[in-house]
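Novice: okay, here's the prediction I keep looking at, along with the sequence it came from:
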Amino acid sequence: MTIRPAKKDDVVAIVEMIANDKLGMLREIFKIPLPDSYYEAFHNIASDPNQELVVLENESQIVIGTLQLSFIQYLTYQGGIRAQIEAVRIHEEHRGKGIGQRLFKWAIARAKEKRAHVVQLTTDKKRPEALHFYEKLGFKATHAGMKLHLP
C-alpha cells in the first residue's frame, strides 16, 4: 500500500468515499461528472503549502483511503503549529483491516516532521464508531468543540 499526495484524477474516488456514509450522503453531491466545486476545492487545497490531501492506494493502485492534513500556524504555544486531520475515509470494502490506523500513523509522523505540537480532529457525535476508533489511537476528548453553520 502507498500513501501519496492526491492528484486531480483522484477527486472522483475521494468524493465517492466522502459521500458514502449516512452524513456524507446528506451534504455531498456524488454524480458523474462531479460538480465543478469539488475540482475548485481540490485546486485550492493542492496550491496551499499548509494543506496535504493524501490518498492511500492498494497494491492494484486503486484509491481505498484518504485524509486531509492541515497545518495551522498560530501565536499561542510560542508560535506553535497545529495539525488538523479532516475528511478521513476508508472505502467500505476495506474497513476493519487496519488501513485507517496506517493512514493515521502516517499523518501523525507527518505532523511531527512539520514540528506540530498537537494533532487534532473533530468527529460528528452521530459517528460513535469513529470516536471509539480515534480513542483507540490515543486521541482524547479534551475540549468541547462548537460550530456555527453560516447561510
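Specialist: Everything's here; your move.
Novice: can we go C-alpha only for contacts and neighbour counts from here?
Specialist: Noted.
Novice: can you give me the strands in this protein?
Specialist: With DSSP state E as the criterion, the chain has strands at 2-5, 51-57, 63-73, 81-90, 118-121.
Novice: distance to residue 112 and mean neighbour count for these - can I get that in CSV?
Specialist: Shown next, in CSV, are the strands of the chain (distance: least, CA to CA, whole Å; neighbours: other CA atoms under 10 Å):
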stretch, distance to residue 112, mean neighbour count
strand 2-5, 17, 14
strand 51-57, 14, 21
strand 63-73, 11, 21
strand 81-90, 9, 21
strand 118-121, 9, 15
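Novice: format those as a markdown table; extra columns: distance to residue 148.
Specialist: Below are the strands of the chain laid out as a markdown table (distance: least, CA to CA, whole Å):
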| stretch | distance to residue 148 |
| --- | --- |
| strand 2-5 | 30 |
| strand 51-57 | 23 |
| strand 63-73 | 20 |
| strand 81-90 | 17 |
| strand 118-121 | 17 |
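Novice: then this one, side by side with the first:
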Amino acid sequence: MESIVFRSALLSDVPAIVALLADDAIGSHREVLGEPLDSRYVEAFRAIEADTNQRLVVVVDGNEVIGTLQLSFVPGLARTGMWRGQIEAVRIAAHRRASGLGQRMIEWAIEECRARHCGLVQLTTDKSRADAQRFYDRLGFTASHEGYKLAL
C-alpha cells in the first residue's frame, strides 16, 4: 500500500465516490448512478468544499479512487466546549476490502481529528452492518449511544 494517497476530493472524483457509496445493498437504494452526474451531488460537493469544518476525502492508488470518507468537525458547548470529529460515509472499493485499508483510513481520520483539537471522534453505522460494527469495536470505538433519525 505504499502508493496509497489520502487527499481532499475534487469535483472530478465525485462520480467515483458515488459509485463507492452505491456499491452495497443499502447504498444501491440510496444513490443515483449514471451520466450525467446528478446535480444534487455537485451541489453537495460545493457546499462541503466551501465549509472549513467539512472534509471530503478520497484514498487513491495511482489514478484509482479506492476509498472515501467524510470528516465533519463539530463545535459544541457541552463537555467544556469540546470539538468533535464525525466520520461518515466510509467506503472501500470491493476489490480492496479486507486488505487493512479500512483500518488505515480510520486511523488517518482519527489523526486528522487530533490535529483539529477534537476531544472525541464519533461515527454511526447502520444497524444492519454487523461487519462494520465488529470492525469499529475492534478499533476501540464504543457503541455508547442509541441513535435516531427522522427522514424529512
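Specialist: Sure, I can see it. Only a predicted model underlies this, so the values are computations on that prediction, with no experimental measurement involved.
Novice: which one of the strands of the first structure lies closest to residue 150 of the first structure?
Specialist: Nearest of those to residue 150 of the first structure, taken as CA to CA: strand 81-90 at 19.2 Å.
Novice: quick check: that closest one compared with the second structure, mean distance?
Specialist: Here the mean offset of strand 81-90 of the first structure against the second structure after fitting is 0.4 Å, by mean CA distance after the TM-score superposition for the first structure.
Novice: which elements pack onto that strand?
Specialist: Other helices and strands packing on strand 81-90 of the first structure, by 3 or more CA pairs under 8 Å, 6 or more residues apart in numbering; DSSP states H and E, are helix 11-19, strand 63-73, helix 99-113, strand 118-121.
Novice: please redo it, this time with the cut-off set to 7 Å
Specialist: Counting contacts by 3 or more CA pairs under 7 Å, 6 or more residues apart in numbering; DSSP states H and E, strand 81-90 of the first structure is packed against helix 11-19, strand 63-73, strand 118-121.
Novice: what's the closest of the ones you listed to residue 55 of the first structure?
Specialist: Per CA to CA, nearest to residue 55 of the first structure of these: strand 63-73, 4.3 Å.
Novice: measure the residue located most distally from the centre of the second structure to residue 37 of the second structure for me?
Specialist: What lies farthest from the middle of the second structure is residue 80; by CA atoms, centre = their mean that is 26.5 Å. Between residue 80 of the second structure and residue 37 of the second structure the computed distance is 43 Å (CA to CA, to the nearest Å).
Novice: okay, the helices and strands packed on strand 81-90 of the first structure in JSON lines with distance to residue 89 of the first structure next?
Specialist: Below are those laid out as JSON lines (distance: least, CA to CA, whole Å):
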{"stretch": "helix 11-19", "distance to residue 89 of the first structure": "6"}
{"stretch": "strand 63-73", "distance to residue 89 of the first structure": "5"}
{"stretch": "strand 118-121", "distance to residue 89 of the first structure": "13"}
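Novice: map residue 124 of the first structure onto the second structure.
Specialist: Matched across to the second structure, residue 124 of the first structure falls on residue 126, judged by TM-score structural alignment.
Novice: what's the most centrally placed residue in the first structure in contact with, if anything?
Specialist: In the first structure, the residue lying closest to the centroid (CA atoms, centre = their mean) is residue 67, at 2.6 Å. Shown in contact with residue 67 of the first structure (CA atoms under 7 Å, 6 or more residues apart in numbering): 53, 54, 55, 85, 86, 87, 88, 89.
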